[in-house]
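Peer 1: Below are the sequence and a predicted model for it; my questions follow.
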Amino acid sequence: MSDATVKPKIAISACLMGAEVRFNGGHKQSDLCSRTLTEYFDFVPVCPEVAIGLGIPRQPIRLVGDAGQPEAVGTTQSDLNVTRPLAEYGEKMAAELNDICGYIFMQKSPSCGLERVKVYHANGAPVDGGGRGIYAQAFCARHPDLPVEEAGRLNDPVLRENFLTRVFAYSDWQQLRRDGLTRRALIDFHSRYKYLLMAHHPVQYKTLGNLLGNMGHTDPEELGPRYFSELMAALKQCATRRTHSNVLQHLSGYLKRVISAEDKQEMQHVIGQYRHGIVPLVVPLTLLKHYFRQHPDPYIAQQVYLQPHPEKLSLRNAI
């Protein structure tokens, strides 16, 4: 981030921040969001059900009908149908929250759940696979590139690291847009993200390189959004020990002329340990950074892969 004083903004289901807005008057406070992450992000709490005028407490709502286009109706009064107000509020907030870099939704919620939310047939039987909350569906349709995740899935260290990597990439792109999208800026941006992209999606790493390599006289304002959409889709694929190890090998190649045979052997040993699940990613990375501090390389120094999020978050200690 070019301006360290401005924290990226993340929208979040208000109940996850401890607001007592659930149908039963309770909350679903997430310690990760309300304690750990508040140091790094400005959270924007939203509760669509309260916003459209449903009280606290209130009768719960549920999704009924076709999983692709369900209706949100009251569980005790089926004549209460809030499908349209929830969808319209989703569209309204999507227009207002155009400076956020991510959204954390409450799982299983008929308004906010992202996937596998229970949907019922008219006879009360559950629909296979479930669906997506009405508000979340309307919001996400207008921000297809925005990193979104459900709070429950953030308990998984790989998914947590992946989501926050994408949030910071989104923030980085917003800064680029503010500074002005030139061809040079686009190529520099891609250059910094090369190894991160290689770790997440080796095929798209090549595709996006070719896209920019063949830019020619294409207007960056036209190419930029397409490039960024493809980058965000690629980063959504979680990196694996195998793809991380491949990137670590590439990076260690930049040291082959400057470190001793003994140090090279140690580097290979540690990358092998990581690949086989013996040590977390932070171990080979720390060793690499140590050597690059002794033997600086300007190209490697600018790589986002080495530090895609604040070190103090320790996200790579558990993957």
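Peer 2: Received, thanks.
Peer 1: CA atoms for contacts and neighbours, from now on please.
Peer 2: Fine.
Peer 1: helices and strands around the helix or strand hosting residue 203, which ones?
Peer 2: Residue 203 is part of helix 202-213 when elements are defined by DSSP states H and E. Packing partners of helix 202-213 (3 or more CA pairs under 8 Å, 6 or more residues apart in numbering; DSSP states H and E): helix 183-200, helix 220-236.
Peer 1: ok now that helix, how far from the chain's centre?
Peer 2: Centroid separation for helix 202-213 versus its chain: 21 Å, with CA atoms, centre = their mean, to the nearest Å.
Peer 1: take a look at this one as well, against the first:
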Amino acid sequence: MTAITIGVSACLLGQEVRYDGGHKHDRYITDTLGHFFNFLPICPEVECGLPTPREAMRLEGDPENPHLMTRTSRIDRTGQMTAYCEARARALESEDLCGFIFKKDSPSSGLYRVKVYNNNVAAKTGRGLFADAVVRHFPLLPVEEEGRLNDAEIRENFIERVFSYRRWKDFLLKSPDIHGLVQFHTAHKLLIMSHSTQYYRELGALVGNPHQLPEKELFAAYEELFMKALALHATVKKNTNVLMHIMGYFKKQLDQGEKQELLAVIDQYHNRLVPLIVPLTLLKHYVHKYDQTYLKQQIYLAPHPAELMLRNHV
């Protein structure tokens, strides 16, 4: 797999670029994700020409089209910031990004529920100007805020999407053709199913009738559906469905005791008594014991490094 690069708000990497001259170093990002990802640090406020330290700013006015105002001197920095954001977003096209982690609550980089003021009354209805520019320019790019990564399910979903996006980009780098797309889709079938049966059907129909579109359009349509599918969370219910689907491949090999044990473990997972890694470990044992070639190639069984322990939460 090609090296994975993600954009990260520079302050989260320990760079002293915040308005007060400080940082918001996030150890999970640098000490854990840093083993698997390359980071592209970005601080929009510094890169657009503002000093450190600097006067604090906030968003004001219409949440859909807010102004970026300094708090005390009342200088409107909107034009300066938006010009930077548009140019920087275009420049990011050459960085081969597979994801972006933004600083929460920032008027430039906050992704969700950023405060927007009207008559000095704040409503958490906005998005930072730079984060908004990135999302609009790269609508399929996996994006998240560092604060939300504390939620195990959100963390797993984001990181899984980052690795999946890298696999898709790698596919596009290798002189892609329809045969290759079929192979890619086949390997990702169960992963897609764990996120959305609707998108699973739509992607299957797309790959099953590949000549209805020119190749370039076919790949673009697949990418859009694929990334939209993975943006939906793989819930316990969805995963249970996939686990039972996998078990079906062993109906002729497992004896009665093995079937009962596997069903019991899947039921424990379904009732949130054990993490997903428990039934998956048993299933992977059977995959290799009975040499299930189709299942061996399924990305679902190992969509990201085990060291991240993303499937170890209940």
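Peer 2: Done, it's in. Predicted model only: the values in this text are computed from it and were never measured.
Peer 1: TM between them?
Peer 2: With the length set by TM-score structural alignment, normalised by the length of structure 2, the two chains reach a TM-score of 0.96; 312 aligned residues with a CA RMSD of 1.2 Å.
Peer 1: What range does the helix holding residue 203 of structure 1 cover in structure 2?
Peer 2: Aligned by TM-score structural alignment, helix 202-213 of structure 1 falls on residues 197-208 of structure 2.
Peer 1: Run through the strands of the stretch 1-150 of structure 1 in chain order.
Peer 2: Taking DSSP state E, counting those that start in this stretch, the strands of the stretch 1-150 of structure 1 run over residues 9-13, 42-46, 61-64, 71-74, 100-105, 119-120, 148-150.
Peer 1: need those strands in CSV with mean neighbour count and distance to residue 181 of structure 1, can you?
Peer 2: CSV is the format used below for the strands of the stretch 1-150 of structure 1 (neighbours: other CA atoms under 10 Å; distance: least, CA to CA, whole Å):
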stretch, mean neighbour count, distance to residue 181 of structure 1
strand 9-13, 22, 21
strand 42-46, 18, 25
strand 61-64, 25, 42
strand 71-74, 22, 41
strand 100-105, 24, 18
strand 119-120, 24, 43
strand 148-150, 22, 25
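Peer 1: And those: which comes nearest residue 52 of structure 1?
Peer 2: Evaluated over the strands of the stretch 1-150 of structure 1, closeness to residue 52 of structure 1 peaks at strand 42-46, with 11.2 Å, by CA to CA.
Peer 1: Please work out which residues outside that closest one touch it.
Peer 2: For strand 42-46 of structure 1, contacts defined as CA atoms under 8 Å, 6 or more residues apart in numbering pick out 7, 8, 9, 10, 11, 12, 13, 14, 17.
Peer 1: what about the match of helix 202-213 of structure 1, how far off from structure 1?
Peer 2: In the superposition with structure 1, the average deviation recorded for stretch 197-208 of structure 2 is 1.3 Å (mean CA distance after the TM-score superposition for structure 1).
Peer 1: circling back: so which of the strands of the stretch 1-150 of structure 1 gets nearest residue 169 of structure 1?
Peer 2: For the strands of the stretch 1-150 of structure 1, proximity to residue 169 of structure 1 was assessed by CA to CA; strand 100-105 is nearest, at 8.5 Å.
Peer 1: Can you check which part of structure 2 that closest one sits on?
Peer 2: Aligned by TM-score structural alignment, strand 100-105 of structure 1 falls on residues 97-102 of structure 2.
Peer 1: Spell out the residue ranges of the helices in structure 1.
Peer 2: 31, 48-51, 83-96, 134-142, 157-179, 183-200, 202-213, 220-236, 241-253, 261-275, 282-294, 298-301 (DSSP state H).
Peer 1: Point out the most buried one among the ones you listed.
Peer 2: Counting by mean count of other CA atoms under 10 Å, helix 134-142 has the highest mean neighbour count of the helices of structure 1, with a mean of 22.
Peer 1: Return the residue of structure 2 aligned against residue 193 of structure 1.
Peer 2: Matched by TM-score structural alignment, residue 193 of structure 1 corresponds to residue 188 in structure 2.
Peer 1: Now for that match: which residues touch it?
Peer 2: Residue 188 of structure 2 makes contact with 298, 299, 300, according to CA under 8 Å, 6+ apart.
Peer 1: could you redo the last one with a cut-off of 10 Å?
Peer 2: Neighbouring residues of residue 188 of structure 2 by CA atoms under 10 Å, 6 or more residues apart in numbering: 164, 182, 200, 226, 297, 298, 299, 300, 301, 303.
Peer 1: How about residue 108 of structure 1?
Peer 2: By CA under 10 Å, 6+ apart, the contact list for residue 108 of structure 1 reads 114, 115, 116, 117, 118, 130, 131, 132, 133, 150, 152.
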